[in-house]
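# how would this look folded up:
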Amino acid sequence: MTASDASLSQVPGPDPATEAARRAELRKHKTIATGLLAIATLIYVTMRWLEYQGNPGAWIGYVRAASEAGMVGALADWFAVTALFRHPLHIPIPHTAIIKRKKDQVGHALSEFVGENFLNAALISDKLRKARIPERASDWVVDGGGAHRVSQEVGKVIDLTVNGINPEEAEHVLRALVIDKLSEPTWGPPLGRGLEQLIQEGRTEPAVEAIVIWMDDKARTSEDFVVRLIDERTPSWAPRFVRELVGSRVYRELVEFTGDVRCDPDHDARRQLRSFIYQLSQDLQHDEKMIARVEGFKNDIMTSGPVTAMPGRLWESVRATLTTWSRDPDSLLRRRIAQWVEDYGRRVQEEPELREELERRIVGAASYLADNYAGEVTGIIGETVERWDAQEASDKIELMVGKDLQFIRVNGTIVGALAGLAIYSLTELIFALG
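As a prediction, the model looks like this:
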């Protein structure tokens, strides 16, 4: 196969069974048209033979003229029809095999015809306005069950989309958007600035209160722990009752202290805790050792197994959830989509302004596409025809329209015969009167 042959694409056509049926129909109509030509020829030859035999019948002239004109009409139309697709009798007569020779011109002419008559912005705008697309679409959505159909189709799109994405690519994207973005900046200063702003806005007080309450509650439930701890730290030679007494005393002092801190909003311990939080905010911003410590903490977190595995698990969770929701007609996602579409459809029905706005946008978008891209769209026709093999294209076109063209041959035979009969009859009448 040559390079030029390889550049030619196969002409699209029907399935083999349909093509075989069309070829059979074309052969049948060709046979009928050719049969009429043969009948006209036979009648003409017979009439001429009768004339040479001296048969005096006046009717012979009429029949001969009709058959002769019918034969001429049949031959002329056979030539015209055949010349569209091939050279008649394989003789390279000029201006024959028109489709085969001028395939490219026909394709570009067809593309221009479609562009001028079908992708015309004014025509499309007029048709779209008459179609009342927003009104009919809203009626279908609200009254024709269209909301559930839209929900079903959107669910299919979501299903195909999420399951068509390569999991490795999705994991890579999530890692770049989440993990890498979180790892890029230094955590210390931003955390310090955020904590300082929370302090200024008084939003750290709930945290201070929570710590104080937790310490008080913890102290009140730690008597056994305090007594045991004091007992372990007291010299073994001390009497046991002394150790228990000291432990109980320490516990009571601890509970009293945490209780005072809990009840006094301006307790010194609270001020020390606030001072610690403020100093932490400053160290996070300005202390290099603290910043480096936070960075080490950050690196430990971001390189840990659970975090590095998070993008893959996150995508798999999202994919499985969306797949289940998109396939289940009773899922929250599908029901929300159907409800949103139905609500919007009712708005279109009830609000003329919205309906007009939608129609204006549809017409405007179609006009814009027609004005700016009609050439590209119709150009596909010409470019596609150019890539077709000339002989195959000619055969396919003949297969599509050849049956109807055979009626031209049939009509040529019949009309020619009637015209010949009329001309002969008129001539005989004129000379008879003369």
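# all contacts plus neighbour counts: C-alpha atoms, from now on.
Will do.
# contacting residues around S331?
By Cα atoms under 8 Å, 6 or more residues apart in numbering, S331 lies in contact with W325.
# For it, give its distance to L322.
Between S331 and L322 the distance is 10 Å, computed by Cα to Cα, to the nearest Å.
# try S248
60 Å.
# The stretch 1-150 of the chain: helices as residue ranges?
Counting by DSSP state H, counting those that start in this stretch, the segments of the stretch 1-150 of the chain that form helices are 3-6, 16-52, 59-85, 98-101, 103-117, 121-131, 133-143, 146-164.
# Export the ones you listed to a markdown table and append columns for distance to L426 and mean neighbour count.
Converted to a markdown table, the helices of the stretch 1-150 of the chain look like this (distance: least, Cα to Cα, whole Å; neighbours: other Cα atoms under 10 Å):
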| stretch | distance to L426 | mean neighbour count |
| --- | --- | --- |
| helix 3-6 | 58 | 9 |
| helix 16-52 | 20 | 16 |
| helix 59-85 | 11 | 22 |
| helix 98-101 | 38 | 19 |
| helix 103-117 | 43 | 18 |
| helix 121-131 | 50 | 15 |
| helix 133-143 | 61 | 18 |
| helix 146-164 | 69 | 17 |
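# Can you say which of the ones you listed is nearest to Q282?
helix 146-164 (45.6 Å; Cα to Cα).
# Any idea how far whichever helix or strand comes after the closest one is from the middle of the chain?
Per DSSP states H and E, the first helix or strand lying C-terminal to helix 146-164 is helix 167-174. Put simply, helix 167-174 sits 22 Å off its chain's centre (Cα atoms, centre = their mean, to the nearest Å).
# how about helix 167-174: buried residues?
Residues of helix 167-174 classed as buried: P167, A170, E171, L174 (neighbour count, 16 or more other Cα atoms under 10 Å).
# Can you tell me what sits against it?
P311, G312, W315, E316.
# Please give the structure of this sequence too, so both can be compared:
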Amino acid sequence: MSGKSKDRSLHLLAGGLLLAMAALFAVAWYYQIAPLKAFAEAALVGGIADWFAVTALFRRPLGLPIPHTALIPANQKRLGKALGEFVRDNFLAPDLVVARLRQGSPAGWIADTLAQPAIAHTLARRLARVMEDADTRAAVLGLIRPGPPLAQALLLVMRQHGHQRVFDRVLDAVQNALVRDNAFVLAKVSDGSGRWVPGWIDRKLADKLTAALAAGLDDLRRADHPWRLGFTGWLERLAERLRDDPALAAKLAAMRDTMLADLLSEPHLTPPLAEAIVTWGRRLAADPGGRARLDRRLIHLTERVLVPSRREIGDFIAEVVERWDSATLVAKLEGQVGRDLQYIRVNGTLVGGLVGLALYGLSHLLG
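Below you'll find the model as predicted:
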């Protein structure tokens, strides 16, 4: 049974019990059964009083303009302010927040959470949906602007020798591949030699060729190597064209729009993004030093941003509650506590009846 069905059942139970007490009172009055009449009468009073009290919290009983009813809608602004102050003073107190962060490890929780594939996939899918928003996509595309902005970015990277680091990383990748396995070179040598050439000669030639390639790669690491200088010159000419050639900028912009429109779609973006999230979470989980650094940054961020802004956060909560439609606010609160309120009505009816019966018995005992 769903929550709404249970709430409706309890509401019917409370109302039905009140009607049953009214019927019981009528029977007791008709047959003059004094104890039963005392019980039913008191139960009716208790049930009606609790029905009035419960209803008066959210709306006017029977729609009558009775003072001090519909308390929650009438005091919505004050409730919002009180809720904001409560969160501000009890959840965002500086000592409490920082102590709680120091006690645990937010970075550890983040790592364990993001390392779970299901959570990472859900997070990636939501991020991908954000990227599919037209305004968000336009903002992302605006960050990649061919033409003078891209030329300036390229020249900035070159001034910081970023292109040289890229060149060296490419050399490292090729050299590591040759060191790990020269089967590719051996296959090419074998294909080029005749059938009559023994295999050991092919292997010897492949080893020498591999060694020569490795030496050539080492030579490319010289700052004055012609190839390295040629790479730098090509990037400089590219930056110049990006700055001065509108046709090239327009062509690159069209390529950007075509490529990113496909890459930023949810089906294409979600899998690699989820894999990246899981990988980052697992690396963080296996890196105690990284977690410690992230914990320090989170605590520092909390001390510098969250805690000093707690008054604004409290005011924001108050404003949100105040802006809620009264019917929405009542529905939210009734959905949370409605079941307990119906139990109050049931208990009020039964307890009222028992108290009435007890008073009846006590009055007879005292003569």
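# TM-score, when you put one on top of the other?
With the length set by TM-score structural alignment, normalised by the length of the second structure, the two chains reach a TM-score of 0.58; 278 aligned residues with a Cα RMSD of 4.7 Å.
# In helices, which of the contacts of helix 167-174 of the first structure fall?
Residues of those located in helices (DSSP state H): P311, G312, W315, E316.
# Number of residues surrounding the last one?
Read that as E316 of the first structure. Neighbour count of E316 of the first structure, defined by other Cα atoms under 10 Å: 16.
# for the second one, same thing?
By the other Cα under 10 Å criterion, the neighbourhood of G312 of the first structure contains 19 residues.
# In space, what's closest to it - neighbours in sequence excluded?
Sequence neighbours aside, E171 is the residue nearest to G312 of the first structure in space, at 5.1 Å (criterion: Cα to Cα, 6 or more residues apart in numbering).
# could I get the helices of the stretch 1-150 of the first structure as CSV with distance to E398 of the first structure?
What follows is the helices of the stretch 1-150 of the first structure, written out as CSV (distance: least, Cα to Cα, whole Å):
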stretch, distance to E398 of the first structure
helix 3-6, 22
helix 16-52, 9
helix 59-85, 7
helix 98-101, 10
helix 103-117, 13
helix 121-131, 31
helix 133-143, 39
helix 146-164, 40
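# Nearest to I408 of the first structure among those would be which one?
Here helix 59-85 is closest among the helices of the stretch 1-150 of the first structure (Cα to Cα), at 6.7 Å.
# other SSEs contacting the closest one?
Judged by 3 or more Cα pairs under 8 Å, 6 or more residues apart in numbering; DSSP states H and E, the packing partners of helix 59-85 of the first structure are helix 16-52, helix 98-101, helix 390-433.
# got those helices as a markdown table, with distance to G146 of the first structure columns?
Shown next, in a markdown table, are these (distance: least, Cα to Cα, whole Å):
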| stretch | distance to G146 of the first structure |
| --- | --- |
| helix 16-52 | 35 |
| helix 98-101 | 46 |
| helix 390-433 | 38 |
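# surely M290 of the first structure meets S281?
No. M290 of the first structure is beyond contact range of S281, at 10.3 Å (criterion: Cα atoms under 8 Å).
# list residues touching both of those two?
Joint contacts of M290 of the first structure and S281 (Cα under 8 Å, 6+ apart) do not exist.
# Pick out whichever of those two has more residues nearby.
More crowded of M290 of the first structure and S281, by other Cα under 10 Å: S281, with 24 against 17.
# and the more buried one, what element?
Judged by DSSP H and E, S281 of the first structure forms part of helix 268-286.
# In the first structure, what sits opposite Y30 of the second structure in the alignment?
Alignment note (TM-score structural alignment): Y30 of the second structure maps to W49 of the first structure.
# can you check G230 of the second structure too?
Using TM-score structural alignment, G230 of the second structure sits opposite a gap in the first structure.
# Now name the helix or strand holding G230 of the second structure.
helix 226-244.
# Which elements pack onto that helix?
Helices and strands touching helix 226-244 of the second structure, by 3+ Cα pairs under 8 Å, 6+ apart, are helix 148-159, helix 246-263.
# Show me what it is in contact with.
With Cα under 8 Å, 6+ apart as the criterion, helix 226-244 of the second structure contacts 146-152, 154-155, 163, 167, 220-223, 248-249.
# now with 7 Å?
With contacts defined as Cα atoms under 7 Å, 6 or more residues apart in numbering, helix 226-244 of the second structure is touched by P146, G147, P148, A151, L154, L155, L220, L248, A249.
# Nearest to G352 of the second structure, out of the residues you listed: which one, please.
Using Cα to Cα, these come closest to G352 of the second structure at P146, 79.4 Å.
# And the most centrally placed residue in the first structure, how close does it get to N166 of the first structure?
Central residue of the first structure (Cα atoms, centre = their mean): V157, 8.2 Å from the mean position. Taking Cα to Cα as the measure, V157 of the first structure falls 16 Å from N166 of the first structure.
# Ok, K181 of the first structure next?
Distance from K181 of the first structure to N166 of the first structure, by Cα to Cα: 22 Å.
# Pull the contacting residues for V330 of the second structure.
Counted by Cα under 7 Å, 6+ apart, V330 of the second structure has contacts F58.
# that older thread, of all the residues in the helix holding G230 of the second structure, which ones are buried?
Quick answer for helix 226-244 of the second structure (16+ other Cα under 10 Å): R228, T232, L235, E236, L238, A239, E240, R241, L242, R243.
# Of all the helices and strands packed on helix 226-244 of the second structure, which one is nearest W109 of the second structure?
helix 246-263 (30.4 Å).
# Which residue in the first structure aligns with G15 of the second structure?
That one, G15 of the second structure, aligns with T34 by TM-score structural alignment.
# distance of that match from I199 of the first structure?
Distance, T34 of the first structure to I199 of the first structure, by Cα to Cα: 102 Å.
# Residue in the second structure paired with L174 of the first structure?
By TM-score structural alignment, L174 of the first structure lines up with P146.
# and what of Y424 of the first structure?
So Y424 of the first structure corresponds to Y360, using TM-score structural alignment.
# do M71 of the first structure as well
By TM-score structural alignment, M71 of the first structure lines up with L44.
# Am I right that that match is in contact with L350?
No. Judged on Cα atoms under 7 Å, L44 of the second structure makes no contact with L350 at a distance of 9.1 Å.
# Include distance to A173 of the second structure when you put the contacts of helix 226-244 of the second structure into CSV, please.
Below are the contacts of helix 226-244 of the second structure laid out as CSV (distance: Cα to Cα, whole Å):
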residue, distance to A173 of the second structure
P146, 29
G147, 31
P148, 32
A151, 27
L154, 23
L155, 25
L220, 13
L248, 31
A249, 31
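# right, and out of these, which lies closest to E319 of the second structure?
Taking Cα to Cα as the measure, E319 of the second structure sits nearest to P146 out of the contacts of helix 226-244 of the second structure, at 43.0 Å.
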